[in-house]
Each structure stands twice: as structure tokens, then as C-alpha cells.
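Peer 1: Provide a 3D model corresponding to the input given below.
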Amino acid sequence: MKRINSVAVSHEEATRQKAIIKRLKHRLEEKQLTYYITTFGCQMNAHDSEMIKGILEDIGYREASQELEADFVIYNTCAVRENAEQRVYGRIGHLKSIKRKKPDMMIALCGCMMQQPTVIQELKKKHKHIDLVFGTHNLYKLAELLETRLDSGSTVYDIWEAHKEIVEDLPSIRKHKFKASVNIMYGCNNFCTYCIVPYVRGRERSRHPEDILKEVRDLVVDGVVEIVLLGQNVNSYGTGLDMPMTFAELIQEVEKIDGLRRIRFMTPHPKDLSDDLIEVMADSQKICHHVHLPIQSGSSRLLKAMNRHYTKESYLDLVKRIKARIPEVAITTDIIIGFPTETEADNDDTIDVIHQVEYNTAYTFIYSKRTGTPAANMEDQVPEAIVKERFNKILEAMDIVSLKNSEKHVGNTYELLVEEVNHKKADWVSGRLKDNHLVHIQGDESLIGTFVNVKITGSKTYYLVGEII
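Peer 2: Purely as a prediction, here's the structure:
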């Protein structure tokens, strides 16, 4: 009964929002308005921006080629690192002078950064030229908030402390015709001591499997051949469902969908990546043999301080089990350098893990103190100069193992999904192998969205060069 009510509420709210979109379309259609959105942060934010685009384009907005030409400027913000926040403040400060010349320009801020009370206080005090401010829980209300702003003429703040419902079937504009991301859950319950995500994204909430599967089927009908299943911790999928289902079980159902060629997922947590999931991956013809497995630190002492719930030894054992069942697997990771109390020995432990696992790539981050997290109050914050030295040592170790992984591909033939025109050479295109390796080949834009067989002819540290055969 609870499930039926949940769907009814979701459907009712989606219907109400679509009615508001229709009203705004009629109201604004003669103005030929444009929008420009800048996305900071993770794939979850990028996916949220696709919904923002979908709503705006259903209203009648069209995407501008440059921010300063747009009638509506939106920043979808990130709160994970301080530098991302400072970039947002810098840009909205710049827009203040632009808006004096273009008073009808609308400016909206949304995303994780907006879920922090200190940010809202700062905006209300110093940035009164902002028109709309909303957070991570009420993205689907964009049209309603825009209508309220137009009717009232005043800045609209709509920040929810918690998520109330998952609203399905709202418009979305994908970056690529042939691949798409699908949220399977929202929020996080892990409370790593350095991370603000549980505070700004809320607690874990799983989408119902039938809604996920319907979305994937609809995307495949629309031409999508590769799906990325998204969650802060996909291993926790099933939280809150009336009928229990694990992530391994969900991904098996996704695999059954005809026409879907590739399945990826982001991000599993090492503490609870199950043997069942490893077996499903090993037996699958569609799940890409790539696992993004954040280590954060190779020091068991620091991992405990980070509240990660695994040790260096248990992490390496997990990697061993994955590689035993999927020998060709590519493993990527996240690493934090300079966590409070980190020593040179801790950094050496991380370098040791890099060499043992032989990661394909690593996203390396200097620790960023986030107000409201336990780590922000820890003593023995590491001096910046020392952190930079350790950061460089991590990069040197990664360059060695990444090049080694790239070189293993030379002379072999693989299936490549071509994704885009090369950024540096107009007569070349780029794409990804199943193991997520980036490959550049000679070709034109007619290849985008297609699968081609390529022979790898050259390797660099973080990409491969190939030729179509």
C-alpha cells in the first residue's frame, strides 16, 4: 500500500509541474529566451543539469553559446571542495556588474553548495542580485520557482533540509544521444569524516526498480546504447524499498533489456562491494569491466579516522578477488592527500597500494576542510607545502602504473564506442573501450555514437592511439 501511495504522490507532483511548464511556455514564448548552465562537481550534478535543461527547453528556452549572452544563467554547484565554492562566488560576483547592464537577466544557484546554511546567509547578505536559489532535494520544482520569481519580482529561496519524494518522468536533455546516466538512488549514509555529501544530499533513498527499468528501456528506444547507473554508493541500493533488491540483482535486470550494449556504474564503496556483484560482472556480456573503487588512503590508521570501514589489507583482498574473476578489469580510484594527521609513512602506504593495484587512473585531491564535517575540527592539519610534496609523489607513482597499463593494450584489438570529435585534431575522434580507456583514432563526426573495432598502435600515460580495422 505504501508503494502505491508513493507512486501516486510522485505522479501527481509530476503532473502539477508539467502544468506549470505549459503555463510558462505560453507566457514566455514570444520572448525567445536563452539559458546557460555551468555544472560544478560530480556525475550526479551533471545528471541533475540534464533535468534542468529539459525543464527549461520545455518552457521554451534555448541554450546560449556563451554565458554573457544568456537571459537565464544557472550555476549547479558543488560543496565537496573549497575551491569549487570560491569559483562560484567569483562568478556570481562578476555577474553583478553584468546584471546592472542587463536587468532582465535571471540568475539561479542550485546544487550541493546551496544546502549549507552559511552559504545561504552569505548570499542573502552580499549577493542580492540572485533571482533563484534552491538545493538538491527540489530540483524538479524549477518551473514552479521560476514562475514564483516572475510573479513576485523578488528573490526566491527554496531550500529543503530533507528529501520528500522522488518525482519521476520530468523532461531531461542529454549531452549525448547514444549514452545516458540513470540515478538509481539518492543520498548517502556513510558519513566519511571529510565528506559533506550526506549533509547536502540527504540520507539514502532508492528508486523503485520498475521506475529505473522503465527509464532505461525508454532511453534505449531513444537510441541509447550505454547506461551509467549512478548513486553515491550503489552497493547500498535497496535502502527503503518495500520489496528488497540488491544492486547485483538490479543490474542483472538491467542487462536483460534488449538493445542495451554497455552498462557502467558509479560509485561502489569498498566496504560492501559484494561477491555477488563480482560474479554478476564476471558472467556479464554488457557490464563494462571497469570498477571505480575509491581508496582515499592506503593507511589503515587514516582510513579509520576517515570512517571508511575497511583497512588497507581488506581493500587489497577485495581487489584480489575482483581480479581473480575478471582478469582484464580496469580499476580506477580516488585519493585524498593531506588528511589531518597524515604522515610520510601514511603517504608511503598509499603509494604502496598504487603499485600493488596498478590503477588505470586516479582522481587525486588535496584535502579540503569542509565546515560541518568531523575532520574540519581535527588537530594536526597538514601544512600546505608538505601536502604538495606528497601530492607530487602520488602523481609520480600513478604515472608509472598508468603508463604500464596503457602499454599492455598495444597490438590488441578492441571494440570502441566513439563519443566525440577530438579536442585537438579536427580529423580525429575519441572514445572509450569497455575498460574505460580513452582512445583517439582518425575519423570524422559521422562515427560518433557508433561502435568500431580498433587496433591499438600507440600508448601514452592516460590515453591510447588506435586505427580502425
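Peer 1: Could you use CA atoms for every contact and neighbour count after this?
Peer 2: Fine.
Peer 1: before we move on, what SS does the closest residue to Leu447 other than its chain neighbours have?
Peer 2: Of all residues not flanking Leu447 in the chain, Val418 sits nearest, at 6.3 Å (C-alpha to C-alpha, 6 or more residues apart in numbering). At Val418 the chain is in strand, as set by DSSP: H, G, I helix; E, B strand; the rest coil.
Peer 1: list the contacts for Val418?
Peer 2: By C-alpha atoms under 8 Å, 6 or more residues apart in numbering, the contact list for Val418 reads 429-432, 447-452.
Peer 1: Here is a second sequence; please produce its structure as well for comparison:
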Amino acid sequence: MQMTHTTCNPKKRAAVLTLGCKVNFYESEIMTEKLQADNWQIVSAKEHADLYVIHSCTVTAEAGRQTRQEVRRAARRNPDAFLVVAGCYAEMEHEVCEKMPEVSMVLSNRDKLFIAEKVKQSSSSIFRQQDPQQRWQADISNAPELISGYIDRTRAFVQVQQGCDQGCTFCIIHTARGPSRSYSQQHILLQISTLLQNGYKEIVICGIDLGSWGSDLVDASSGNPPNLFGLLKAMLAIPGEYRVRLSSIDPIHLDDELLDLIGADSRVCPHLHLSLQSANRLILKRMKRRYDPEFLYERVHTAQSKIPDLLLSADILVGFPTETVTQFEDTLRSIYDLGITYPHVFPYSERAGTPAARIPFQIPKQERKERVSLIKEAGDHVRQGVFLEKIGGVERILVERLDNSASKQYHGRADNYLPVYINNNVSDIGEFAHVRISNTSGKALIAQTLEQE
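Peer 2: Got it, this is the predicted structure:
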């Protein structure tokens, strides 16, 4: 690839822009701290910088479009900047990235965590197409250096696992990220302890397939693979006032042992974000998911019986090839049946190389959009009911920020993830506060601190 940009010079300004999942945010912080250690001044991606890193996502075609858009925006801010595209879109579409005239370097998922070293080379695009058998053989148990925290974030994401073995027919991420590999429990606990010592009150545990953590490890005492229950139990042995939230988890991993622990310890947030996708039997089978509707309903109802005040959010995929109106309605009905307060809904997006993209009967894109709207409407209906039930009650929130609007309200989230606006002065940002819910704006709960009653 022809290089037309300035070479990189230490002690200049660098910006890392993150698209996509919580794992990306954790990895972006690793890149940020490595650049800082190499004498780069970190600035916002909205500012003029000498180096821009676009940490990309490729879960949908829209995510790819956003990556290309952000590349062009960064180039407009500084046409002479050294511009790096890294992450899953770079992994899967490296040739597209290399052909963009604005791009100086393309980094694979394996190389991006060595960004400071790679940028110093800066003589050509260094994306390497590796042999599939050797591509992911690095020992992930020796995890990257610990991060100290996040810029402008009160919640700290901690990646515990990488990759996925599932191979869902619609998904490209298992190709972009490789097979499931677990970080060691020792590293994870050290990372969490570091973040707690640095003042973080919420730790969000994340992975590409979170519930598979430990499947590739061996417990020294038992000789068996450890699991997420054991990891969470070990986390909770760390003393302190904090809370732990699990990120997206497959229903297949919601075993009774894990649910009992979540329900028994108040430091574990009563919130599950389910990788649900569909609630129709045939569509789940064609997606190559690991459960059927009966299993899904049974696990959710069991979770609701074991975890007080449980709130559910979920990833939903609509318009999968061959999905009929009746099959879609099974998923729509599940929003009400299961009480999915926050459905994170996507229209199906053809990803080249996936089995689903080869299915002849593709749903028209307009129909996919309409189904997205119906799922969102169902979520709105469920959410308003939850909001009304909360009026008059007391919630513990983590204060996240001061709203910049004229109202100057503080914004936070309750343990179960509900958004809360506070009308009066509260504890410092990043601290817990107990509030009484007085109303709802339709999008969030309105509250006052108990001290002001």
C-alpha cells in the first residue's frame, strides 16, 4: 500500500476511537495506555491529533460503514495524520481498509495490542495474513498488561475471555476473534483489584462468549475446567464496596449455581443481558443456537425466581433468512412473556463467508426494519411498566455524570441497570448514592437523594 502520510513522532497527540462491544473498550484502553507509555498525549477523537486509531467492529454491515465513516472524519480533522484501523473490521476487511487513501496502517486483532511498537515501524501496512492453524496460537493465559482505568468512565470493563467456539450461522465474529481462549483467574483478579484500588465502584465482566470462560483451562486442585461461577465467587472474595455486572451471556450458561450466587450476593447486579437472538424453534436451529424456546423460557423464569428485582436486556436479531411473520411473532411475544426491558435489536445483516448469507430466501431489508421497530415498541411498553412500578421506591445508584443540558441533572444507573436522573446534589461522580424514585421522564427514572427528603 502506498504511504502518503507523515511518519509518527513521539510526544505528539493520539486519539483512540472505539466502535462496538465492551471487549473493544477494554482493548482500546490497553492500546491507549501503551501509547501513553510511549510518550503520546491522549486526546479526544473529536480533536486534532497526529495519530488516530479507529478500533473497529464488523458485527453488522452498518458497523463496517461506521468504521469507514470515522476514518474519513478523522482524516478531515487532520489530513496529515497517521491513521490506523484496528480490530474486527480490519481483521475481516483488511484489503478494503488498505485501499482507503486516508489509511496509513491496518492492524489485525492479534497485532493491535502492540500498537506503540507497530506505529514506530510506520513504513507500510503491516497486516499479516497468517495461517489459520497458527493464527490464534498465542498463549492468552499470559494476558496483556494491566490497565489502570478508563478515561471519562465510571464503570470499568474487564475482559476475561476472548473468541468463540459456537459458530452461529449469521455471525462473523468467531472468524474475526478466533476460538475461545480464557484469561487466567489470577490475572483477572489482579486486574479487578487494581481497578478497585483506583476507585472504581462497578466492574463489568465481559468476553466474546462470556459463559465459556474456563473451558480451555484446568483447575489445579480438581483437575477439571473452572467455570464462570467459580470465577465470580473468587471475585466476590475481594473486599470493598463495589458491584459486579455480567455483560452479555448465552442462556445456555445460566446454570442454577451461577443464578443462586447472583441472587445471594448484593454486590452482583440483578441484571442479565441475554444473547437471545430469537425465540422461534426453527430459526434458532437455523442460527445454530444452543437452546430451544422451552429451555430459554425455563432458564429465564428460574433466574427471575432466584434473583430479586432482576432486570433483563437482550440481543435480538430479526429478519434472519426464511423468518416468516409467524416465526418473528414468537420473538416479539417473548419480549412481553419474559419481560425484556431493554431489547437491543438488530436487523439481520449478510456477512460474506457465513452460512446464513448463502440461504436463498433473504428477508427484504424494509421488512427487517419494520420488525426492528416492532421489537423496540414492545421493549418501550415493558420498560414503561417497570418504570411505573419503581415510583416511590428506593434505589442505589452509581453516579456517572452531570448532564450538560440546562437541567443540570446528575445521571446514574441503579443496580439493575435502570437509568436514573437526580434532581439535587449527590455524592461525587463515581460514588454510590441512595435515592427515592419520584417520577419518570419516559426514558429514565427521576429521583431525589434521601438526604433531601
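Peer 1: mind checking what the residue nearest to Leu447 of the first structure lines up with in the second structure?
Peer 2: Residue pairing (TM-score structural alignment): Val418 of the first structure is matched to Val399 of the second structure.
Peer 1: Quick check: what element follows the longest helix along the first structure along the chain?
Peer 2: Using DSSP state H to assign secondary structure, the helix with the most residues in the first structure is helix 2-28. Using DSSP states H and E, the helix or strand that follows helix 2-28 of the first structure in sequence is strand 34-39.
Peer 1: Taking the second structure as the reference, give the residue range that next one aligns to.
Peer 2: With TM-score structural alignment applied, strand 34-39 of the first structure matches the range 13-18 in the second structure.
Peer 1: Compare that stretch with the first structure and give me the mean distance after superposition.
Peer 2: Here the mean offset of stretch 13-18 of the second structure against the first structure after fitting is 1.3 Å, by mean C-alpha distance after the TM-score superposition for the first structure.
Peer 1: State the distance from Asp111 of the second structure to His94 of the second structure.
Peer 2: 13 Å (C-alpha to C-alpha, to the nearest Å).
Peer 1: Tell me which of the two has more neighbours.
Peer 2: His94 (22 against 16; other C-alpha atoms under 10 Å).
Peer 1: Residues in contact with stretch 16-30 of the first structure: which ones?
Peer 2: Residues contacting stretch 16-30 of the first structure (C-alpha under 8 Å, 6+ apart): 55, 58-60, 140-141, 143-144, 147, 170.
Peer 1: just to revisit the earlier point, gap between the longest helix of the first structure and the chain center?
Peer 2: 26 Å (C-alpha atoms, centre = their mean, to the nearest Å).
Peer 1: Just the buried residues of it, please?
Peer 2: Neighbour-count burial for helix 2-28 of the first structure, counted by 16 or more other C-alpha atoms under 10 Å, picks out 7, 10-11, 13-15, 17-18, 20-21, 24-25.
Peer 1: now stretch 390-403 of the second structure
Peer 2: Buried, per 16+ other C-alpha under 10 Å, within stretch 390-403 of the second structure: 390-391, 394-402.
Peer 1: next one: stretch 322-342 of the second structure
Peer 2: 322-323, 327-329, 331-332, 334-335, 339-342.
Peer 1: what's the answer for stretch 174-192 of the first structure, then?
Peer 2: So stretch 174-192 of the first structure, judged by 16+ other C-alpha under 10 Å, has buried residues 174, 177-192.
Peer 1: And it, end to end?
Peer 2: Span of stretch 174-192 of the first structure from end to end, C-alpha to C-alpha: 31 Å.
Peer 1: still on that earlier bit, if we only consider the buried residues of stretch 390-403 of the second structure, which is nearest to Glu202 of the second structure?
Peer 2: Leu398 (8.0 Å; C-alpha to C-alpha).
Peer 1: is it true that that closest one touches Ser427?
Peer 2: No: contact status for Leu398 of the second structure versus Ser427: not in contact, 9.3 Å apart, counting by C-alpha atoms under 8 Å.
Peer 1: Next, show the common contact partners of those two.
Peer 2: Common neighbours of Leu398 of the second structure and Ser427 (C-alpha under 8 Å, 6+ apart) are Ala433.
Peer 1: Need the counterpart of Gln161 of the second structure in the first structure.
Peer 2: By TM-score structural alignment, Gln161 of the second structure lines up with Met185.
Peer 1: these two touch, right, its match and Arg203?
Peer 2: No: Met185 of the first structure is beyond contact range of Arg203, at 10.0 Å (criterion: C-alpha under 8 Å).
Peer 1: Skip the chain neighbours and tell me the closest residue to Leu254 of the second structure.
Peer 2: Arg299 (6.7 Å).
Peer 1: residue range for whichever helix in the second structure runs longest in the first structure?
Peer 2: Using DSSP H, we find that the single longest helix of the second structure is helix 365-390. The aligned range for helix 365-390 of the second structure in the first structure is 384-409, by TM-score structural alignment.
Peer 1: List the buried residues in the matching stretch.
Peer 2: 387, 390-391, 394, 397-399, 401-407, 409.
Peer 1: Show me how far that stretch is from its chain's centre.
Peer 2: 23 Å.
Peer 1: and what of stretch 358-377 of the first structure?
Peer 2: Using C-alpha atoms, centre = their mean, the mean C-alpha position of stretch 358-377 of the first structure is found 16 Å from that of the whole chain.
Peer 1: For the match of strand 34-39 of the first structure, list every residue counted as buried.
Peer 2: Within stretch 13-18 of the second structure, the residues scored as buried using 16+ other C-alpha under 10 Å are 13-18.
Peer 1: returning to what we had before: and the longest helix of the second structure, what does it pack onto?
Peer 2: Helices and strands touching helix 365-390 of the second structure, as assessed by 3 or more C-alpha pairs under 8 Å, 6 or more residues apart in numbering; DSSP states H and E, comprise strand 311-318, helix 325-338, strand 340-347, strand 432-440.
Peer 1: The first structure: matching residues for the third one?
Peer 2: Mapping strand 340-347 of the second structure onto the first structure (TM-score structural alignment) gives residues 359-366.
Peer 1: one step back: the longest helix of the second structure: average distance to aligned residues in the first structure?
Peer 2: With mean C-alpha distance after the TM-score superposition for the first structure, helix 365-390 of the second structure departs from the first structure by a mean of 1.5 Å once superposed.
Peer 1: Just want the angle from that helix to strand 340-347.
Peer 2: Following axes from the mean of the first three to the mean of the last three C-alpha atoms, to 10 degrees, one obtains 170 degrees for the angle between helix 365-390 of the second structure and strand 340-347.
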